[in-house]
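Trainee: sequence unavailable; structure follows:
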C-alpha cells in the first residue's frame, strides 16, 4: 500500500508539474500576444499591438515592404485604385477595397476590423478619422532626409511585426547598392528631374519627393535653386534648353495614375533636342509606379536605385 501511495504521489506531482508548465507557457504566449509598443511618428505617438493580425495600409511603399518581409497575409484592407502592377497580388477578395488614396472609404475600413492603420502624406488630413477606427501611424517619407526617413520607416515596420533582423538585412543590401551607384555617378555631369503631366512639366531638385537622385545617389543638380515642393517648380522648354543638363530624368504622372502616357511626346521637342541629355541618349523615363506611387518601399527603393545606376 505504501508503495502504491508513493507511486500515486509521484504521478500526481508529475501531472501537477506538467499542468503548471502548460499554464506557464500559455501565460507567456498570452503575454507575448498582448505586448504593446509606442510608435512615434510625424503626426503624434500611437500605442500599437505588436504583431497585429490585421492591418489597413494606405501607403504603397509600406505595402511593398510588408510583402518583402513576408507579411502579405496581414493586409486586411487597402486602396485598390491605382495599385501598382507589381503589387497586384493584393488585389484579391482576401483584402477589402478601402477606397482611393485621397478618398478613403471609412465604412469599408471600419468593416475590415484591422488592429492597425498605416497612412502617409496623401491621407495625413484624415489622421483623426483613421484613429477613431483603429490605432493609426504615419509612415510618410521625409524627403528632406530621404535615406534616414526610409530606414526609420522600415525599422518601425520590423519592430511592429517582429521582423527586425529581416528588415536590417534588407536595408543593408540597399545601402550596399546605393554606395555602388553613388561611387559610379559622374562627378562632372548634371541632371534635371522632371514630372510630365498632361502636357505640362515641373522640375524637382534636392530635398524634393524625387530628391533621392541628387541627395543620395550623387547626381549633381543642374539648378541648385529649385525649391522643394510637392508639386514641383513649373518650368518651360526654354528653361531646359538654357540649363542644358547632361541627364534628364522623367516621371510620367499620367502613366502612373492610369491615364494617357504622353511624356515622350511632351518632352522630346525641338528645344530639348538641343541639350546634351538628348544628344547623348540620356533622357531617362523612370518607372512611374516606383517613383510616383510607391516610393519608400524595400522593393521600390531598390529598383529606383537600380534605374539611376543603369542610367550611367
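Mentor: Right, received. Where do you want to start? These numbers were taken from a predicted model, which means no experiment stands behind them. Residues are numbered from 1 along each chain as shown.
Trainee: hey, let's count contacts and neighbours off CA atoms from now on
Mentor: OK.
Trainee: using the three-state scheme, assign the residue nearest to residue 228 when sequence neighbours are not counted.
Mentor: Spatial nearest neighbour of residue 228, chain neighbours left out: residue 208 (4.7 Å); criterion: C-alpha to C-alpha, 6 or more residues apart in numbering. Under DSSP: H, G, I helix; E, B strand; the rest coil, residue 208 falls in the coil class.
Trainee: in addition, the following structure is provided for comparison:
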C-alpha cells in the first residue's frame, strides 16, 4: 500500500512539473496574444545583412561583385544617371568630369573625384581611391583588363541591336547590387508604358523618318541596329531607308541624299554642342536650301534632339525616359 501511495505521489509531481513547463511556453508566445499577463519578450534587433557575392557575365567577361559597395567609380553617364535616380549618389566616388551633361552637373562637385576622361581613365588616381566597384561601357572597353586589376569591373554598355534587352538587364543588375530591385522595376514599367504610346502613334501614322548626327559641318545617318536605332527598333518609327550602314560614326550622307529620300520626319543630334565644340548649330547646317525642299521641313517636322541624352549618356533610367519623351513630343 505504501508503495502504491509513493508511486501516486511521484506521478502527481511529474504532472505538475509538465504543466508548469507548458504554462511557461504558452506565456512566451500565443498566450500573450490572447491577453495573458506575462510581459512579451522583446525580439533581438535583426543583424545587418552581410554583403553577398553576385557573379555577372557580360560582354567582356565574368565579374564577381559584392552587394552594397560603398565606393563606386562610374564611367558611363547612363549608369550614373540611374544611380542618381535611385538615390545612390552617396556611393559614387569618381566619374569622368570633363564632359558631364548639364543634368548631371552635381557630379562636378569637389566631393566627387575625377576619374579621367571617357576614353582615358586616370589609372593611378583610381587605384588610390581603392574602389569596391568600377562600371564601364563602350568607350572604356579597351581598358577593361587594366581596370579589373584595381577593382571588380563590370561592363554595362548597350547592345544597339538589343537595346531594351541590354538596358533592362543593366538596370536589373544595378537593382541586385544595391538592393533596389523594386525601384528599378517601377521605373522600367514607366518607361515601357511610354514606349508603347509612341509605338501605337507610329503604327497609326504611316510616317517615316531619317535619323542624323551633325558634326564638323558633316551629316551622318543612322538606321536600324545603330546607336540611335532605338527610334526605329524600339519605338517603331519606319526608317526612310532600310539599308543605312551600321557603324559607330554613322553613314556619311549628302544633303542631296536627304532630298532624295524625302523623309516625313528628320531627327537631328548635334554632336558639337554636346562636346563643347560648337561653332555653328546643327540647325544652321541642316536647314539649307536643299533640305527645305523636303516634307520634313515643309511640315515643321525637323526635330532637334537633346545630344546630352542621345550622344553623351543614353542607357540610363533618366536618359532613356527623356529620349522616349522627346520622340513622343516630336512625332506628332
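Mentor: Nice, I can see it. As the structure is a computational prediction, the values presented were derived from the model and not from experiment.
Trainee: and for the biggest strand by length in the second structure, what span of the first structure is it aligned with?
Mentor: Using DSSP state E, we find that the single longest strand of the second structure is strand 208-215. Alignment of strand 208-215 of the second structure against the first structure: residues 190-197, by TM-score structural alignment.
Trainee: ok, and the closest non-adjacent residue to the counterpart of residue 111 of the second structure in the first structure?
Mentor: Aligned counterpart of residue 111 of the second structure in the first structure: residue 94 (TM-score structural alignment). For residue 94 of the first structure, ignoring the flanking residues on the chain, the nearest one in space by C-alpha to C-alpha, 6+ apart is residue 76 at 7.1 Å.
Trainee: same deal with residue 191 of the first structure?
Mentor: Excluding its sequence neighbours, the residue lying closest to residue 191 of the first structure (C-alpha to C-alpha, 6+ apart) is residue 247, at 4.4 Å.
Trainee: wait, the one you found sits on residue 275?
Mentor: No. The criterion here is C-alpha atoms under 8 Å, and residue 247 of the first structure misses it with residue 275 at 9.1 Å.
Trainee: higher neighbour count, the two?
Mentor: residue 247 (26 against 21; other C-alpha atoms under 10 Å).
Trainee: what does the more buried one align to in the second structure?
Mentor: Using TM-score structural alignment as the criterion, residue 247 of the first structure maps onto residue 265 of the second structure.
Trainee: contacts only, for that match.
Mentor: Contact partners of residue 265 of the second structure, counting by C-alpha atoms under 8 Å, 6 or more residues apart in numbering, are 207, 208, 209, 210, 295, 296, 301, 302, 303, 331.
Trainee: same thing but at 7 Å, please
Mentor: The contact partners of residue 265 of the second structure, by C-alpha atoms under 7 Å, 6 or more residues apart in numbering, come to 208, 209, 210, 296, 301, 302.
Trainee: count of neighbours near the first one?
Mentor: Other residues near residue 208 of the second structure come to 19 when the count uses other C-alpha under 10 Å.
Trainee: same check on the third one?
Mentor: Other residues within reach of residue 210 of the second structure, judged by other C-alpha under 10 Å, total 26.
Trainee: before we move on, what about the fifth one?
Mentor: Neighbouring residues of residue 301 of the second structure were enumerated by other C-alpha under 10 Å; the total is 19.
Trainee: and it, what's its match in the first structure?
Mentor: Checking TM-score structural alignment: residue 301 of the second structure goes with residue 282.
Trainee: do you know how far that match is from residue 202 of the first structure?
Mentor: In this structure, residue 282 of the first structure and residue 202 of the first structure are 18 Å apart, going by C-alpha to C-alpha, to the nearest Å.
Trainee: could I get the full set of strands for the second structure?
Mentor: According to DSSP E, the strands that the second structure contains are 53-58, 61-66, 72-74, 92-95, 113-114, 133-136, 153-155, 208-215, 218-222, 238-239, 251-253, 265-270, 302-305.
Trainee: in TSV, list those strands along with distance to residue 17 of the second structure.
Mentor: Converted to TSV, these look like this (distance: least, C-alpha to C-alpha, whole Å):
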stretch	distance to residue 17 of the second structure
strand 53-58	50
strand 61-66	52
strand 72-74	60
strand 92-95	62
strand 113-114	69
strand 133-136	59
strand 153-155	63
strand 208-215	85
strand 218-222	85
strand 238-239	84
strand 251-253	90
strand 265-270	84
strand 302-305	82
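Trainee: what's the closest of those strands to residue 146 of the second structure?
Mentor: Closest to residue 146 of the second structure of the strands of the second structure, according to C-alpha to C-alpha: strand 153-155, at 9.5 Å.
Trainee: what range in the first structure does the closest one sit on?
Mentor: Aligned by TM-score structural alignment, strand 153-155 of the second structure falls on residues 136-138 of the first structure.
Trainee: with the second structure overlaid, report how far that stretch is off on average.
Mentor: Following the fit onto the second structure, the mean deviation recorded for stretch 136-138 of the first structure is 0.2 Å by mean C-alpha distance after the TM-score superposition for the first structure.
Trainee: list of residues touching that stretch?
Mentor: Applying C-alpha under 7 Å, 6+ apart, the contact partners of stretch 136-138 of the first structure are 41, 42, 43, 46, 116, 117, 118, 119, 120, 130.
Trainee: how about the last one: what's its closest non-neighbour residue?
Mentor: Once flanking residues are discounted, residue 130 of the first structure sits nearest to residue 136: 6.3 Å by C-alpha to C-alpha, 6+ apart.
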